[in-house]
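Chemist: Fold the stuff below for me.
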Amino acid sequence: MSGSAGPSADAGSVPDMSRVEVIAPNFKQRLSGVTSTIVQLVPLQASTVGIATLGPGLPAGLPKLRWWQLPSLWRRPASGRKRIWHARRNVEMIGGIFLKHVLRMPLHLVFTSAAQRDHRPFTKWLIRRMEAVIATNVRSGSFLDVPHTVVMHGVDLEAFHPARTADDTFAASGLPGKYAVGCFGRVRAQKGTDLFVDAMIALLPGHPDWTAVITGRVTAEHQNFADELKRRIAAAGLEKRILFLGEVPDIKAWYRRVSLYVAPSRNEGFGLTPLEAMASATPVVASDAGAYAEMIVEGRTGSVAAAGDGVALTAAIGRYLDNPEMARVHGEEGLVQARACFRLEREAAAIENVYETVWARGG
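Modeler: Sure thing, here's the model as predicted:
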């Protein structure tokens, strides 16, 4: 671990460039999984390494470089080591290559890849110019043509935790039923929201104690998709038992309120929601998209179905609706798994090990 302290995370401060050894660029304004990763990791990393973000779309409280500080990258930090530019998107790799090879700034380039597809030739060209590559899971790593280190994402066990108060119970929501099954995230076909709705239409008539809860934003381009789902629900007479809550103020409480979480995505880069559910002592039924199959222990912390297979997904969910006690036991097992294997601190330490390797190799 590096011994240097991180720059102040005070919203109004300007990071001291002599102490910044790692830059985490975020060149996308809109919230995404990558943005969420940066938001969670950087404050933790800042306790052991001098790190700062660069770019829009991040909370003001993070240590953040101003654009006018970029010329400072020509000078090395006080440690004498080259700074690490840790990119997570193509545009950020391009930025790092430009700064290093065109402007001749003393930088090391590191890239984290979450994609689960064959990379395009240009992306492969960019990746080959990185000095270290991290894959967020084994499956993502299988699409890389360069040496890499697998570092699974972690979850903040302080933020996501089992029920502690009465407000954490489903009864506190005021919704009908004794148990709830949840599906959280953006409402769209890629996320498999329709597969979840179809499963609920098939299952809920035979399980009167259960209510289905869907949270997340519906963007304009997916409004017709959401409206069609609501029409299906209305036709089944289940408007009061399959509920769209929109964007809720605190999603963390809902992970604690539901007795089963479903992640039915057709495709994912990684997908953090099952980890957030497991940390909340909630079992998970998921597709095998993203890294879901690498998180869930089949028959112990949840169940995995083939992505896009609505029949298999419905069957897996049905087993939990039939047996709420099994859901409780598997939720407890998921919490044990999250604490043992998916702590956010573990992810931060593994990334810093990659940094140390790059520094040692680079002199």
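
Chemist: only C-alpha atoms for contact and neighbour calcs from this point on.
Modeler: Fine.

Chemist: In contact with the closest residue to residue 326 other than its chain neighbours, which residues?
Modeler: Leaving aside its chain neighbours, residue 326 sits nearest to residue 320 (6.6 Å; criterion: Cα to Cα, 6 or more residues apart in numbering). By Cα atoms under 8 Å, 6 or more residues apart in numbering, the residues touching residue 320 are 260, 326, 327.

Chemist: Okay, and residue 320 sits in which element?
Modeler: helix 310-322 (DSSP states H and E).

Chemist: Helix or strand next in line after that helix, which one?
Modeler: That would be, after helix 310-322 and using DSSP H and E, helix 324-341.

Chemist: Against which helices or strands is that following helix packed?
Modeler: With contacts taken as 3 or more Cα pairs under 8 Å, 6 or more residues apart in numbering; DSSP states H and E, helix 324-341 sits against helix 273-279, strand 302-305.

Chemist: just checking, what packs against the shortest one?
Modeler: Using 3+ Cα pairs under 8 Å, 6+ apart as the contact test, the elements touching strand 302-305 are strand 284-287, helix 310-322, helix 324-341.

Chemist: Let's see that with 10 Å instead.
Modeler: Contact partners of strand 302-305 among helices and strands, from 3 or more Cα pairs under 10 Å, 6 or more residues apart in numbering; DSSP states H and E: strand 260-263, strand 284-287, helix 292-295, helix 310-322, helix 324-341.

Chemist: rewinding a little: got the helices and strands packed on helix 324-341 as a markdown table, with mean neighbour count columns?
Modeler: Below are those laid out as a markdown table (neighbours: other Cα atoms under 10 Å):
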| stretch | mean neighbour count |
| --- | --- |
| helix 273-279 | 28 |
| strand 302-305 | 26 |
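
Chemist: this one as well, want them side by side:
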Amino acid sequence: METSGEVATEMGSGIAPGSVVDISDIEVIAPNFKKRLSGVTSTIVQLIPVQRAKGQKIAVLGPGLPSHLPHIRYADLPALWSPPSGRRARVWHARRNIEMLPGLFMRDVLRMPLKLLFTSAAQRTHSAWTRFLISKMDAVVATSARSGSYLKMPYKVVHHGVDLDLFRPSGPSDPSSPADGFGKHLIGCFGRVRHQKGTDLFVRALIELLPSYPEWTGVVCGRVTPDNKVFGDALKADVAMSGLTDRILFMGEVDDIKPWYRRLSLYVAPSRNEGFGLTPLEAMASGTAVVASDAGAYSEMIVEGETGSVVPAGDYTALRDALRTYFENPALARQQGWSGREHVRVAFAIEKEANNLAEIYETLLETRP
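Modeler: Just a heads-up that it's a prediction; the model follows:
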């Protein structure tokens, strides 16, 4: 699941003393057993503070999470034999196989009073091992209808949401954008630079289109991992050969992606394959129109012709033609950008995600193990 967290979220590996909470008061545990930053980790980082603000008694467990989140320690786990006051169990909310497995061990072997919840974002047929683990869950959430279609048991769709205070259009008091000198109209593609994300499709389209549209500039923000260095270098070489090195810019990782969203006239998410993918929502929340492939949950986020456009994944011609529509009519991009902000506010605010999960937690907490 690609998110802006993969571009700009600063993660901490330690736990500040003040962030450790009393497990006796915790009703929901959100384990994170993958230290390396991922879309799942970014979801936890953004969602937990909202859940806590809404009164949910939730804490995280595991490495790679910032110290401002409420943590419990591994040494606290024996306390799980005693449910919190007024409850018959706790909820163990897993998002990966490595988090489902210890939940099963604690519930079924150690006989701890736990209810197991799994969130699935994958859009592929699960392995036999994953299917087995999922079958043992007490409840399952799918982040999109497409993700749910790969599950073999009942599930509830809970879309991810975005923080509308963090991701918002530019305001008069905002400092200068880091891209203010990049031309009148900026088109961007954010996330790790690799084939799966379709970065090559984006660059190829710009190489073909930009010579005819001098007011537009393209920007790629995101990390090139060592295993994708050849891929990234080839893209830069293609840009150099086209003579567009001053109009197709590779920025690498940036410290804060939010001002870049605000500066864009159009955001592009050309993934060939995706889990959920938050970047189109972050762009729309920032008042920016979006062209995206139909990978992941993108087609469930975008209202065709109102907040942007969706094209078949991997279809270069469809992507290029969709971009040309906005290059020829920047006013359309502005109009759809404002419509996108309202669409996200109604359907994809992070508070809605927190509320939907709270209902599931409450159902599990009220059920006798």
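
Chemist: thinking again about what came up before, distance to residue 251 of structure 1 for the helices and strands packed on helix 324-341 of structure 1 - can I get that in a markdown table?
Modeler: Output for those, formatted as a markdown table (distance: least, Cα to Cα, whole Å):
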| stretch | distance to residue 251 of structure 1 |
| --- | --- |
| helix 273-279 | 10 |
| strand 302-305 | 20 |
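
Chemist: so which of the ones you listed comes closest to residue 249 of structure 1?
Modeler: Proximity to residue 249 of structure 1 (Cα to Cα) singles out helix 273-279 among those, at 16.1 Å.

Chemist: whereabouts in structure 2 does that closest one align?
Modeler: Under TM-score structural alignment, helix 273-279 of structure 1 corresponds to residues 279-285 of structure 2.

Chemist: Most neighbours out of the contacts of residue 320 of structure 1, which is it?
Modeler: Ranked by the number of neighbours (other Cα atoms under 10 Å), those place residue 260 first, at 29 neighbours.

Chemist: mind checking what that residue lines up with in structure 2?
Modeler: Residue 260 of structure 1 maps onto residue 266 in structure 2, by TM-score structural alignment.

Chemist: ditto for residue 193 of structure 1
Modeler: Using TM-score structural alignment, residue 193 of structure 1 lines up with residue 199 in structure 2.

Chemist: Who are the contact partners of that match?
Modeler: 189-193, 220, 231-232, 235, 268-272 (Cα atoms under 10 Å, 6 or more residues apart in numbering).

Chemist: Dump those residues to JSON lines, plus distance to residue 22 of structure 2 and secondary structure.
Modeler: Formatted as JSON lines, the contacts of residue 199 of structure 2 follow (distance: Cα to Cα, whole Å; DSSP: H, G, I helix; E, B strand; the rest coil):
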{"residue": "189", "distance to residue 22 of structure 2": "42", "secondary structure": "strand"}
{"residue": "190", "distance to residue 22 of structure 2": "39", "secondary structure": "strand"}
{"residue": "191", "distance to residue 22 of structure 2": "37", "secondary structure": "coil"}
{"residue": "192", "distance to residue 22 of structure 2": "38", "secondary structure": "coil"}
{"residue": "193", "distance to residue 22 of structure 2": "41", "secondary structure": "coil"}
{"residue": "220", "distance to residue 22 of structure 2": "44", "secondary structure": "strand"}
{"residue": "231", "distance to residue 22 of structure 2": "48", "secondary structure": "helix"}
{"residue": "232", "distance to residue 22 of structure 2": "47", "secondary structure": "helix"}
{"residue": "235", "distance to residue 22 of structure 2": "51", "secondary structure": "helix"}
{"residue": "268", "distance to residue 22 of structure 2": "44", "secondary structure": "strand"}
{"residue": "269", "distance to residue 22 of structure 2": "42", "secondary structure": "strand"}
{"residue": "270", "distance to residue 22 of structure 2": "44", "secondary structure": "coil"}
{"residue": "271", "distance to residue 22 of structure 2": "42", "secondary structure": "coil"}
{"residue": "272", "distance to residue 22 of structure 2": "44", "secondary structure": "coil"}
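
Chemist: now those in TSV, with distance to residue 212 of structure 2?
Modeler: Shown next, in TSV, are the contacts of residue 199 of structure 2 (distance: Cα to Cα, whole Å):
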residue	distance to residue 212 of structure 2
189	20
190	24
191	27
192	28
193	26
220	20
231	26
232	25
235	20
268	19
269	22
270	22
271	25
272	27
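
Chemist: Weed out the non-buried ones from those residues.
Modeler: 189-193, 220, 231-232, 235, 268-272 (16 or more other Cα atoms under 10 Å).
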